[in-house]
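K.L.:
Could you look at this predicted model? Sequence included:
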Amino acid sequence: MQILDGKKTSEDIKKEIAAEVQQMKANGEKVPHLAAVIVGNNGASLTYVGSKVRSCEQIGFDSTLVALPETITEAELLDKIKELNENEDLDGYIVQLPLPKHIDEEKILLAIDPQKDVDGFHPTNFGRMALEMETFLPATPFGIMELLERYKVETSGKHTVVIGRSHIVGRPMSILMSRKGNPGDSTVTLTHSRTKNLEEYTKNADIIITALGVPEFLKADMVKDGVVIIDVGITRVEDATNSKGYVIKGDVDFDGVSKKSSFITPVPGGVGPMTIAMLLKNTLLARKIRSRK
């Protein structure tokens, strides 16, 4: 069993990007500029956005934090999005979710210029991904593909079972794993809450990618020997014995399933750290595309 170490891999990627940024500076080129928009004071969102800004500083990107009050109207936020779209100095930006309930998230995400959508959520970019064209891949699926590639996990001709059909992870993963190339060329089954006899699929899977959000859902008796496990789940579970009062659990019963796995991602330290690294990689791509134009 080999651990797919997202923490180490993400640090490797950041170092690679930092070296490229240094070369850009040496050549007198503009360095990538990423902005993050946050509305309100959601604690988890503030922490996540803060880590993105720190990562930008770490690798030499320019970064801007756009902090807006929770009372902002939808129209005012759309005006801010338009302003960011038209800002020539900005290569890409993200709008941190969730947004306050009085704001239509879909309307905001659709308003983002697809050429600055480094989260990869815009329908234009989703469509380009499905057509195997150059685009910004959704950061978490992009990170999973990068892990599979760097650890040389064989995916061609393998049966991949994806658990969960969200637009952020499950559905894009089903597309990416079936695309031509490496990683890819996999036969994919997309399962979800209405799938009957899920174990019939997981027991026959060579690769399982689970993004369900149910702690330790996938047990050892649901998988075969040699399976590759990608655990995207991340749930806080109350634990009085822990100083924080909780522990982080994935969708997979790690202790049991790891004994049967050839490769497995831990939680935390697996897929999570890769998400920010790939957001940075998308921003670098956005700068390159803009400079080509």
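P.N.:
Thanks, I have the structure now. Numbers count the residues shown, from 1 in each chain.

K.L.:
rest of the way, CA atoms for contacts and neighbours
P.N.:
Will do.

K.L.:
What ranges does the stretch 1-150 of the chain have for its helices?
P.N.:
Using DSSP state H, counting those that start in this stretch, the helices of the stretch 1-150 of the chain run over residues 6-26, 43-59, 74-86, 105-111, 123-130, 139-150.

K.L.:
Please identify the deepest-packed of these.
P.N.:
helix 139-150 (a mean of 21; mean count of other C-alpha atoms under 10 Å).

K.L.:
now the angle from it to helix 6-26?
P.N.:
Angle, helix 139-150 to helix 6-26, by axes from the mean of the first three to the mean of the last three C-alpha atoms, to 10 degrees: 100 degrees.

K.L.:
Please list the residues outside helix 139-150 that contact it.
P.N.:
Contacting residues not belonging to helix 139-150 are listed as 4, 6, 9, 119-120, 154, 168-169, 172-173, 176, 182-183, 230, 271-272, 274-279, 282 [C-alpha atoms under 8 Å, 6 or more residues apart in numbering].

K.L.:
redo that, cut-off 6 Å
P.N.:
Helix 139-150 is contacted by residues 119, 169, 173, 183, 274-275, 278-279 when judged by C-alpha atoms under 6 Å, 6 or more residues apart in numbering.

K.L.:
could you point out which element follows that helix?
P.N.:
For helix 139-150, the following helix or strand on the C-terminal side (DSSP states H and E) is strand 159-163.

K.L.:
Show me what that next one is packed against.
P.N.:
Judged by 3 or more C-alpha pairs under 6 Å, 6 or more residues apart in numbering; DSSP states H and E, the packing partners of strand 159-163 are strand 187-191, strand 207-210.

K.L.:
what angle sits between the longest one and strand 159-163?
P.N.:
Interaxial angle of strand 187-191 relative to strand 159-163 (the same axes, to 10 degrees): 20 degrees.

K.L.:
A further structure is provided below for comparison with the first:
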Amino acid sequence: MSESPTAVSSSTTPSAHSARLLPGAPVADAILADVASRAEALRSHSITPSLATILVGDDDASAGYIRIKQRQAAELGFASPHAHLPATATQRELHAVIDGFNADPAVHALLIQYPIPPHLDYEAALMRVDPDKDVDGMHPLNLGRLAAGIPGPLPCTPAGIEALLAHHGIPVSGREVVILGRGATLGRPLAMLLAQKRPTANAAVTVVHTGVPDWPRYTRRAEILIAAAGVPGIIQPEHVKPGAVVIGGGVRYEGRRLLPDVAEECAAVASAITPRVGGVGPTTVAMLFRNAIEAAERRFT
């Protein structure tokens, strides 16, 4: 799991070595300030940007994430239509709600809150979303656009990591980036994103995973190491090249406790590192709204 919208404050610097912290909050603030300005410009032309959300069931954490997104939408001047389906909803009922939002010209972006009840097919629901309204950037058409270098909604956590590195002045072009984790939501799209020829990318990217017995051989050579495995504490100091930049992208939750991939002790080896709390999470949420404002602008340009 990569999204942590509740994790918005930085942890304290570990005591051993003063690796520079790379908090996500200032990155998110800059992105959201730009989104707010663009939303105001649209409203000046009588266009209200809109991010619709769908929640299925009564999972407390999922409902909390929806409330956070709705509050953020209100602060940015977005409309936030919402559909809440019971846990007993059928696939057909879910698809009908998606179809309604797809057909509504006042809705520019759409989010299906994950997870959904196990009897429902999330991939089928995602495929039903209009790709141009896919605010998560995870529709297969949008992943294809990413692979081909065609503009479109970007996966939020990978795009947030690229923005975090750029905001904190971490050079990426020409450097060796190693990503531990090959998941469809983070590792694979991030590799495509950082390998593209752009000033904030253009890296030599290696993707390795925990099924490789000697994966530390790869992580120890990385100038920029990005953990995306979703295995708490998998990255230990001995897995990090001295002076490397370490980004914790993967997390798992134990109840409400966030368990990151990167052990805090890695700050004793790294030159710069994301904090345990408040690193990539805030940038993920910010990128959600950047995708949404871009979707609104595409409809009126």
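P.N.:
Arrived safely. It should be emphasised that the depicted structure is a prediction, and the values quoted were computed from it without experimental measurement.

K.L.:
about what we covered before: take the helices and strands packed on strand 159-163 of structure 1 and write them to CSV, including mean neighbour count and distance to residue 162 of structure 1.
P.N.:
Below are those laid out as CSV (neighbours: other C-alpha atoms under 10 Å; distance: least, C-alpha to C-alpha, whole Å):
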stretch, mean neighbour count, distance to residue 162 of structure 1
strand 187-191, 19, 5
strand 207-210, 26, 5
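
K.L.:
Of all those strands, which one comes closest to residue 251 of structure 1?
P.N.:
Set against residue 251 of structure 1 and scored by C-alpha to C-alpha, these come closest in strand 207-210, at 6.7 Å.

K.L.:
with structure 2 superposed, average distance for that closest one?
P.N.:
Superposing on structure 2 and averaging over aligned pairs (mean C-alpha distance after the TM-score superposition for structure 1), strand 207-210 of structure 1 comes out at 0.9 Å.

K.L.:
What does residue 172 of structure 1 correspond to in structure 2?
P.N.:
Residue 172 of structure 1 maps onto residue 189 in structure 2, with residues paired by TM-score structural alignment.

K.L.:
What count of nearby residues applies to that match?
P.N.:
24 (other C-alpha atoms under 10 Å).

K.L.:
any idea how far residue 161 of structure 2 is from it?
P.N.:
Separation of residue 189 of structure 2 from residue 161 of structure 2 (C-alpha to C-alpha, to the nearest Å): 11 Å.

K.L.:
And residue 244 of structure 2, by the same measure?
P.N.:
Distance, residue 244 of structure 2 to residue 161 of structure 2, by C-alpha to C-alpha: 16 Å.

K.L.:
Repeat that for residue 223 of structure 2.
P.N.:
Distance of residue 223 of structure 2 to residue 161 of structure 2, given as C-alpha to C-alpha: 15 Å.

K.L.:
try residue 64 of structure 2
P.N.:
Note on residue 64 of structure 2: its distance to residue 161 of structure 2, by C-alpha to C-alpha, is 23 Å.

K.L.:
counterpart of residue 209 of structure 2 in structure 1?
P.N.:
By TM-score structural alignment, residue 209 of structure 2 lines up with residue 192.

K.L.:
Next, the aligned residue in structure 2 for residue 248 of structure 1: secondary structure please.
P.N.:
Under the alignment (TM-score structural alignment), residue 248 of structure 1 pairs with residue 258 of structure 2. The three-state label given to residue 258 of structure 2 by DSSP: H, G, I helix; E, B strand; the rest coil is strand.

K.L.:
does the closest residue to residue 258 of structure 2 other than its chain neighbours sit in a helix, a strand or a coil?
P.N.:
Of all residues not flanking residue 258 of structure 2 in the chain, residue 252 sits nearest, at 6.1 Å (C-alpha to C-alpha, 6 or more residues apart in numbering). Three-state assignment for residue 252 of structure 2 (three-state DSSP): strand.

K.L.:
Mean deviation, whatever helix or strand residue 174 of structure 1 lives in versus structure 2?
P.N.:
Element membership of residue 174 of structure 1, judged by DSSP H and E, is helix 170-178. Aligned to structure 2 and superposed, helix 170-178 of structure 1 gives a mean residue distance of 0.8 Å (mean C-alpha distance after the TM-score superposition for structure 1).

K.L.:
From the contact counts, what lies against that helix?
P.N.:
Counting by 3+ C-alpha pairs under 6 Å, 6+ apart, helix 170-178 of structure 1 packs on no helix or strand.

K.L.:
Apply 8 Å and report the result again.
P.N.:
Applying 3 or more C-alpha pairs under 8 Å, 6 or more residues apart in numbering; DSSP states H and E, one finds that helix 170-178 of structure 1 contacts helix 123-130, helix 139-150, strand 159-163, strand 187-191.

K.L.:
can you give me the angle the longest one makes with helix 170-178?
P.N.:
The one in question is helix 139-150 of structure 1. 30 degrees.

K.L.:
related to what we said a few turns ago, would a markdown table of the helices and strands packed on strand 159-163 of structure 1 with distance to residue 74 of structure 1 be doable?
P.N.:
Below are these laid out as a markdown table (distance: least, C-alpha to C-alpha, whole Å):
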| stretch | distance to residue 74 of structure 1 |
| --- | --- |
| strand 187-191 | 35 |
| strand 207-210 | 34 |
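
K.L.:
Looking at those, which is nearest to residue 21 of structure 1?
P.N.:
Smallest distance to residue 21 of structure 1 across these (C-alpha to C-alpha): 32.7 Å, for strand 207-210.

K.L.:
Structure 2: matching residues for the closest one?
P.N.:
Going by TM-score structural alignment: strand 207-210 of structure 1 matches residues 224-227.

K.L.:
just to revisit the earlier point, could you dump the helices and strands packed on helix 170-178 of structure 1 into a markdown table with distance to residue 54 of structure 1 added?
P.N.:
Listed next are those as a markdown table, based on distance: least, C-alpha to C-alpha, whole Å:
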| stretch | distance to residue 54 of structure 1 |
| --- | --- |
| helix 123-130 | 26 |
| helix 139-150 | 17 |
| strand 159-163 | 32 |
| strand 187-191 | 36 |
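
K.L.:
closest to residue 13 of structure 1 out of those?
P.N.:
Closest to residue 13 of structure 1 of these, according to C-alpha to C-alpha: helix 139-150, at 9.7 Å.

K.L.:
quick one on the thing from earlier: now for the helices and strands packed on strand 159-163 of structure 1, which one comes closest to residue 95 of structure 1?
P.N.:
strand 207-210 (24.9 Å).

K.L.:
average gap between the next helix or strand after the closest one and structure 2?
P.N.:
On the C-terminal side of strand 207-210 of structure 1, the closest following helix or strand by DSSP H and E is strand 227-231. Superposed on structure 2, strand 227-231 of structure 1 shows a mean distance of 0.7 Å to its aligned residues (mean C-alpha distance after the TM-score superposition for structure 1).
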